[in-house]
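Asks: All I have is the shape, not the residue letters:
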């Protein structure tokens, strides 16, 4: 099945944009962690999930690597939105784990999505 422009997009309503939205997630979040990512989630009272990224320069020095991580996280989130409905999510990267293939990052994110959906009793 081919994706239309709408199906393949990442509209503003699915993003955390304001500092207060990030602060709310950081304040009391469910955590899921491994050696690649720390993922925080909190219920948002909406019928859809929203994503925020905190991919730091401190942990990933090169801009090309940070951009790659952001693209992978956004795509994984987009493909698993139904599983995450009702959550605000912030993804942070871990230090020095850059030489992985995309499949490893995608598998890690899928485990985080499933774990958080289960912990927050959203499905």
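Replies: Received, thanks. Keep in mind the model is a prediction, meaning the values are calculated, not measured.

Asks: CA atoms for contacts and neighbours, from now on please.
Replies: Noted.

Asks: in the chain, which spans are helices?
Replies: Counting by DSSP state H, the chain has helices at residues 19-27, 63-79, 102-119.

Asks: Adding mean neighbour count and distance to residue 56 as columns, could you present these in JSON lines?
Replies: Conversion of those to JSON lines gives the following (neighbours: other C-alpha atoms under 10 Å; distance: least, C-alpha to C-alpha, whole Å):
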{"stretch": "helix 19-27", "mean neighbour count": "14", "distance to residue 56": "15"}
{"stretch": "helix 63-79", "mean neighbour count": "16", "distance to residue 56": "8"}
{"stretch": "helix 102-119", "mean neighbour count": "16", "distance to residue 56": "16"}
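
Asks: here's the one I want to compare it with:
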């Protein structure tokens, strides 16, 4: 997580904790692939609930994209 995009360590750590928790809760639904999460500017302005919702959508997109690539 880039210091350039999320300035304070406490915010970077909060985001990383939420990413890990979200992954842990959804790992049984996710395809067997490696995932890299890049932080964009403004991510530290999100509330915890908003971050959870964003990662929920991200996991769904990853799964959908993986399933589509498997059919091709």
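Replies: Received it, and whenever you're ready, just let me know what you need. This is a predicted model, so every value here is computed, not measured.

Asks: Quantitatively, what TM-score do the chains reach?
Replies: Taking TM-score structural alignment, normalised by the length of structure 2 as the basis, the two superposed chains have a TM-score of 0.87; 68 aligned residues with a C-alpha RMSD of 1.3 Å.

Asks: Centre-most residue in structure 2?
Replies: Central residue of structure 2 (C-alpha atoms, centre = their mean): residue 55, 4.5 Å from the mean position.

Asks: Aligned against structure 1, show me the partner of that one.
Replies: In structure 1, residue 55 of structure 2 lines up with residue 109, judged by TM-score structural alignment.

Asks: pretty sure that match contacts residue 73?
Replies: Yes: using C-alpha atoms under 8 Å, residue 109 of structure 1 is in contact with residue 73, at 7.3 Å.

Asks: pretty sure residue 56 of structure 2 is touching residue 24, no?
Replies: No: contact criterion C-alpha under 8 Å: residue 56 of structure 2 and residue 24 do not qualify, at 11.6 Å.

Asks: list residues touching both of these two?
Replies: Contact criterion C-alpha atoms under 8 Å, 6 or more residues apart in numbering; residues shared by residue 56 of structure 2 and residue 24: none found.

Asks: got a list of what the residue nearest to residue 1 of structure 2 when sequence neighbours are not counted touches?
Replies: Closest residue in space to residue 1 of structure 2, ignoring its immediate chain neighbours: residue 39 at 5.8 Å, by C-alpha to C-alpha, 6 or more residues apart in numbering. Contacts of residue 39 of structure 2 were listed using C-alpha under 8 Å, 6+ apart, and they are 1, 2, 5, 6.
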